[in-house]
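Asks: below: sequence and its predicted model.
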Amino acid sequence: MKKANKVVLAYSGGLDTSIIVPWLKQNYGNPEVICYCANLGQADELTGLEEKAKASGASKCYVEDLREEFVRDFLFPMLQSGAIYERLYLLGTSVARPLIAKRQAEIALQEGADALAHGCTGKGNDQVRFEVTYMAFAPHMQAIVPWREWNIRSREDALDYAAEHNVPVTATLKSIYSRDRNIWHISHEGGVLEDPWNEPEEDMYTLSVSPENAPDKPEYVEVGFEQGVPVSVNRERLGPVALLNALNELGAKHGIGRIDLVENRLVGMKSHGVYETPGGTILRTAHQGLEQLTLDRETMHYKDVVAHRYAELIYNGLWYTPLREALQAFFTSTQQNVTGEVRLKLYKGNAMLVGRKAAASLYNPDIASFTMGETYNQKDAEGFIKIFGLPVKVRALVDGK
């Protein structure tokens, strides 16, 4: 039998992590199991969590409110970067895991534990995100991953195990979706989504109304930024958590932020998931609108290139790495003048950019206007075009055209 004396388990109170508590005791020499849950905005999922953990056999359960840190130090820096994975995914699950795993490792060191455990499957990305973070903060500690050891192969098996060991769980065979929720988004996997031809069932959605059932009248919202960080909604200055909650409520009301994605996992397979990110979608659209005014062409274009790599780092669990930190320094530098206000129209699943202004705007009406002005001499374009197109002209002459 494998052995551990004290294990700190990343605990959500869901089916998988609930049955891990008695499983650890059975298979690792009856260790003390301490559960840890980070409150990142799971709402009512946190209700009764400590009691449930102890009823499953844990000696104690930490539940910590990390929402402020999550939004301020993870979500807003990611927003500044413009990172998006595979054209659609706003990385809601990916960006949360490093914070959870870091704090879990810190508690394990504080408690004198000799092992860390999580409920991620051997097929998913989360196992990488947790364990790479463990390596960054507790490299000497063993990681116990039941899904890579036990003979449970399905949610049906897990439900049977829970019943056998009197573990209180809320999952049922009727509601078989696997979900992850935080203040940024909620994800849905499994069930009918395992066939990507199937349209998601409307009652699956948790945060947002369908665009069809959204209000028939559009609603306007103004978002204020300081150096690329959102600071106000409709000119009311709000803290990070309150601001995101306000935009989540608005976005959900208008059916904004739903995506359906077949994505490429790090482990080599494709998976089908549906995501709801109402407030995050509004913020991304607003932030891009302000950058249109305040970033020069070369910086904006290069930033888009680098954001693609940054998204991969987040998705692959490499938050605590030198490259991620170096890229963040670049993104922070680009945001010095990204200060101003953006106005959006919310309507039937769409967050439409309809206005933006910034003190450091690079948009010059005198130059851009169709009305002739003194600032721009149109005759200057002739020489520029001749030089710019010279390689094309030379190639044509060589080809005998």
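Replies: Nice, I can see it.

Asks: only C-alpha atoms for contact and neighbour calcs from this point on.
Replies: Fine.

Asks: quick one: residues contacting the residue nearest to the spatial centre of the chain.
Replies: The centre of the chain sits closest to Gly92, judged by C-alpha atoms, centre = their mean, with a distance of 1.9 Å. With C-alpha atoms under 8 Å, 6 or more residues apart in numbering as the criterion, the residues that contact Gly92 are 182, 184-186, 277.

Asks: can I take it that it is in a strand?
Replies: No: judged by DSSP: H, G, I helix; E, B strand; the rest coil, Gly92 forms no part of a strand; its state is coil.

Asks: and which of the contacts of Gly92 is nearest to Asn245?
Replies: Nearest to Asn245 among the contacts of Gly92: Trp184, at 8.9 Å, using C-alpha to C-alpha.

Asks: secondary structure class for that closest one?
Replies: On the basis of three-state DSSP, Trp184 is classed as coil.

Asks: those helices in the stretch 51-200 of the chain, which residues are they?
Replies: For the stretch 51-200 of the chain, the helices defined by DSSP state H, counting those that start in this stretch cover 67-70, 76-81, 97-111, 126-137, 155-164.

Asks: need the contact partners of stretch 331-340.
Replies: Under the criterion C-alpha under 8 Å, 6+ apart, residues 77, 80-81, 224-228, 290-291, 294-295, 299, 303, 356-360 lie in contact with stretch 331-340.

Asks: could you rerun that using 6 Å?
Replies: Applying C-alpha atoms under 6 Å, 6 or more residues apart in numbering, the contact partners of stretch 331-340 are 81, 224-228, 294, 357-358, 360.

Asks: and stretch 248-266, by the same measure?
Replies: 207-211, 214, 270-279, 281, 347-350.

Asks: check stretch 42-56 too.
Replies: The contact list for stretch 42-56 (C-alpha under 6 Å, 6+ apart) reads 61, 167, 181-182.

Asks: how about JSON lines for those residues, with distance to Trp147 and neighbour count added?
Replies: What follows is those, written out as JSON lines (distance: C-alpha to C-alpha, whole Å; neighbours: other C-alpha atoms under 10 Å):
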{"residue": "Cys61", "distance to Trp147": "22", "neighbour count": "21"}
{"residue": "Val167", "distance to Trp147": "18", "neighbour count": "21"}
{"residue": "Arg181", "distance to Trp147": "21", "neighbour count": "21"}
{"residue": "Asn182", "distance to Trp147": "23", "neighbour count": "19"}
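
Asks: what's the most distant pair in the residues you listed?
Replies: The distance between the two most remote of these (C-alpha to C-alpha) is 24.4 Å, for Val167 and Asn182.

Asks: quick one: name whatever helix or strand follows the longest helix belonging to the chain.
Replies: Criterion DSSP state H: the longest helix present in the chain is helix 297-315. Remark: after helix 297-315, the chain's next helix or strand is helix 322-334, criterion DSSP states H and E.

Asks: try this one next to it:
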Amino acid sequence: MSDIKKVVLAYSGGLDTSVIAKWITETYNCEVVTFTADLGQGEEVEPARAKAQALGIKEIYIDDLREEFVRDFVFPMFRANAIYEGEYLLGTSIARPLISKRLIEIANETGADAIAHGATGKGNDQVRFELGAYALKPGVQVIAPWREWDLTSRESLMAYCDQHGIEVEKKKGKKSPYSMDANLLHISYEGDILEDPWSEPEEDMWLWSVSPENAPDVATYLEIEYVKGDIVALNGEKMSPATVLEYLNKVGGENGIGRVDIVENRYVGMKARGCYETPGGTIMMRAHRAIESITLDREVAHLKDSLMPKYAELIYNGYWWSPERRMLQSMIDESQEFVNGTVKVKLYKGNVSVVGRKSDDTLFDESIATFEDDGGSYDQKDAEGFIKLNSLRLRLAALKGRSPLDRE
């Protein structure tokens, strides 16, 4: 432990990381630098400065990373239409590589030789933070207190605070029983009654959205403009990436959009039940697939879809900075060159319906697709040879006694 002189801690200002800051100082006899990221979690981050100062921290970083988060992490992920196990839009997962990146940058700026985080030894986040850190600074040391100390309950953490004079903010009113994580893309809920997969979430748990039953009786329409696969304007108004997501979260939440309740397979091996609100991301996913439907070549679209589960798994498991994810990203970004245009969606009581799409780069040709007279642009007789050639192997197999009927 004596070879660690300075540690950069991912610091929220809450109970866990406040205890961690003091514990590292005492256990490792080293200096602690705190880093607090504003990723659009909806809570004021500046109070973390006073809390860190009260702990004797001299170097304190508080960074507004909202635009970088959406521009360089969320948008690239949505170009891939990434979704984990069919339902999870990776809201927590995609925030971790940015936090790791900034931890390493601050370590380089301050001459720190270690980083620290407050992720537990049962979760995915410890993997995500540390894989990112090692990819960006191979020689960095990592301190993960939850894997080292014997403070295993909230009561023991509170007792530690009492012993070491750490002030803990005691909020008035009922404390949420859930473990929550939030950023501009989503908010998650775990723990308490959610640990029983049969228990329905309580309605007052949801913070970002109204229930679909209580959503407005009148639909909301949005026009979403894309350039190279990224949203650049809503209803004709140009917006920055973070502003786009903020607006979509607001209007999506008002219409009861984006709630999911899932049991997912964690990378560390266990199944875990979580509930998520991702209103803006849900709209983005539907709209992006809609603009791709008229601008992407068929085989390019199908190849993207076949590779997407691997891409999503890489992000979920913490491999954002891996060479394979970056290779896939290059291919995905290449596919987006002509993904330009506008999608019209209707939001109504928890549903996102695509009701229109247009693009100067469309591959949709009405003169060919029409059920009316196509003017000779498509010769229907050509389909006969096409079908015969594609059925050749099936006919040969049947002639050799391999018909599915012969095997019943």
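Replies: Received, thanks. Fair warning: this is a prediction, and the values are worked out from it, not measured in the lab.

Asks: all strands for the stretch 101-250 of the first structure, in order.
Replies: Under the criterion DSSP state E, counting those that start in this stretch, the stretch 101-250 of the first structure contains strands at 115-117, 142-144, 178-181, 186-189, 219-226, 229-233, 236-237.

Asks: so how far does the second one sit from its counterpart in the second structure?
Replies: Once fitted to the second structure, strand 142-144 of the first structure is off its aligned match by 0.8 Å on average (mean C-alpha distance after the TM-score superposition for the first structure).

Asks: list the contacts of that strand.
Replies: With C-alpha under 6 Å, 6+ apart as the criterion, strand 142-144 of the first structure contacts 115-117.

Asks: let's see that with 7 Å instead.
Replies: Here strand 142-144 of the first structure makes contact (C-alpha atoms under 7 Å, 6 or more residues apart in numbering) with 114-117.

Asks: with the first one instead?
Replies: Around strand 115-117 of the first structure, the neighbours that count as contacts under C-alpha under 7 Å, 6+ apart are 4, 6-10, 141-145.

Asks: ok, which pair from these is furthest apart?
Replies: Farthest apart among the contacts of strand 115-117 of the first structure by C-alpha to C-alpha are Ala4 and Ala10. That separation is 15.9 Å.

Asks: re the thing from before, make CSV from the contacts of strand 142-144 of the first structure and add neighbour count and distance to Trp319 of the first structure to it.
Replies: Listed next are the contacts of strand 142-144 of the first structure as CSV, based on neighbours: other C-alpha atoms under 10 Å; distance: C-alpha to C-alpha, whole Å:
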residue, neighbour count, distance to Trp319 of the first structure
Asp114, 18, 24
Ala115, 23, 22
Leu116, 28, 19
Ala117, 27, 20
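
Asks: ok, so of these, who is nearest Glu156 of the first structure?
Replies: Distances from Glu156 of the first structure to the contacts of strand 142-144 of the first structure, taken as C-alpha to C-alpha, are shortest for Ala117 (21.9 Å).

Asks: ok, the closest one to Asp180 of the first structure distance?
Replies: Relative to Asp180 of the first structure, Ala117 of the first structure is positioned 18 Å away (C-alpha to C-alpha, to the nearest Å).

Asks: equivalent analysis for Val338 of the first structure, please.
Replies: Taking C-alpha to C-alpha, one finds Val338 of the first structure at 32 Å from Asp180 of the first structure.

Asks: which one of those two has more residues nearby?
Replies: Neighbour count, other C-alpha atoms under 10 Å: between Val338 of the first structure and Asp180, Val338 has more, with 26 against 16.

Asks: SS state for the more buried one?
Replies: Recorded secondary structure, Val338 of the first structure: coil (three-state DSSP).

Asks: picking that back up, compare the strands of the stretch 101-250 of the first structure and give me the one nearest Leu15 of the first structure.
Replies: That would be, of the strands of the stretch 101-250 of the first structure and by C-alpha to C-alpha, strand 178-181, which comes in at 9.5 Å.

Asks: average gap between the closest one and the second structure?
Replies: Mean deviation of strand 178-181 of the first structure relative to the second structure after superposition (mean C-alpha distance after the TM-score superposition for the first structure): 1.0 Å.

Asks: what packs against that strand?
Replies: With contacts defined as 3 or more C-alpha pairs under 7 Å, 6 or more residues apart in numbering; DSSP states H and E, the packing partners of strand 178-181 of the first structure are strand 186-189.

Asks: the strand it packs on vs the second structure, average offset?
Replies: Strand 186-189 of the first structure versus its aligned partner: 0.9 Å mean (mean C-alpha distance after the TM-score superposition for the first structure).

Asks: give me the contacts around that strand.
Replies: Residues contacting strand 186-189 of the first structure (C-alpha under 7 Å, 6+ apart): 177-181, 272-277.

Asks: and if you look at stretch 286-301 of the second structure?
Replies: Counting by C-alpha under 7 Å, 6+ apart, 338-339, 341-343, 354, 357, 361-364 sit against stretch 286-301 of the second structure.

Asks: which of those residues fall within strands?
Replies: Residues of the contacts of stretch 286-301 of the second structure located in strands (DSSP state E): 341-343, 354, 357.

Asks: could you work out the most separated pair of the residues you listed?
Replies: Greatest spatial distance among these (C-alpha to C-alpha): Gly341 and Val354, at 13.8 Å.

Asks: now distance to Ser330 of the second structure too, for the contacts of stretch 286-301 of the second structure, in JSON lines please.
Replies: Formatted as JSON lines, the contacts of stretch 286-301 of the second structure follow (distance: C-alpha to C-alpha, whole Å):
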{"residue": "Phe338", "distance to Ser330 of the second structure": "15"}
{"residue": "Val339", "distance to Ser330 of the second structure": "15"}
{"residue": "Gly341", "distance to Ser330 of the second structure": "21"}
{"residue": "Thr342", "distance to Ser330 of the second structure": "24"}
{"residue": "Val343", "distance to Ser330 of the second structure": "25"}
{"residue": "Val354", "distance to Ser330 of the second structure": "28"}
{"residue": "Arg357", "distance to Ser330 of the second structure": "26"}
{"residue": "Asp361", "distance to Ser330 of the second structure": "21"}
{"residue": "Thr362", "distance to Ser330 of the second structure": "22"}
{"residue": "Leu363", "distance to Ser330 of the second structure": "23"}
{"residue": "Phe364", "distance to Ser330 of the second structure": "26"}
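
Asks: going by distance to Tyr378 of the second structure, which of the residues you listed wins?
Replies: For the contacts of stretch 286-301 of the second structure, the closest approach to Tyr378 of the second structure (C-alpha to C-alpha) belongs to Phe364, at 13.8 Å.
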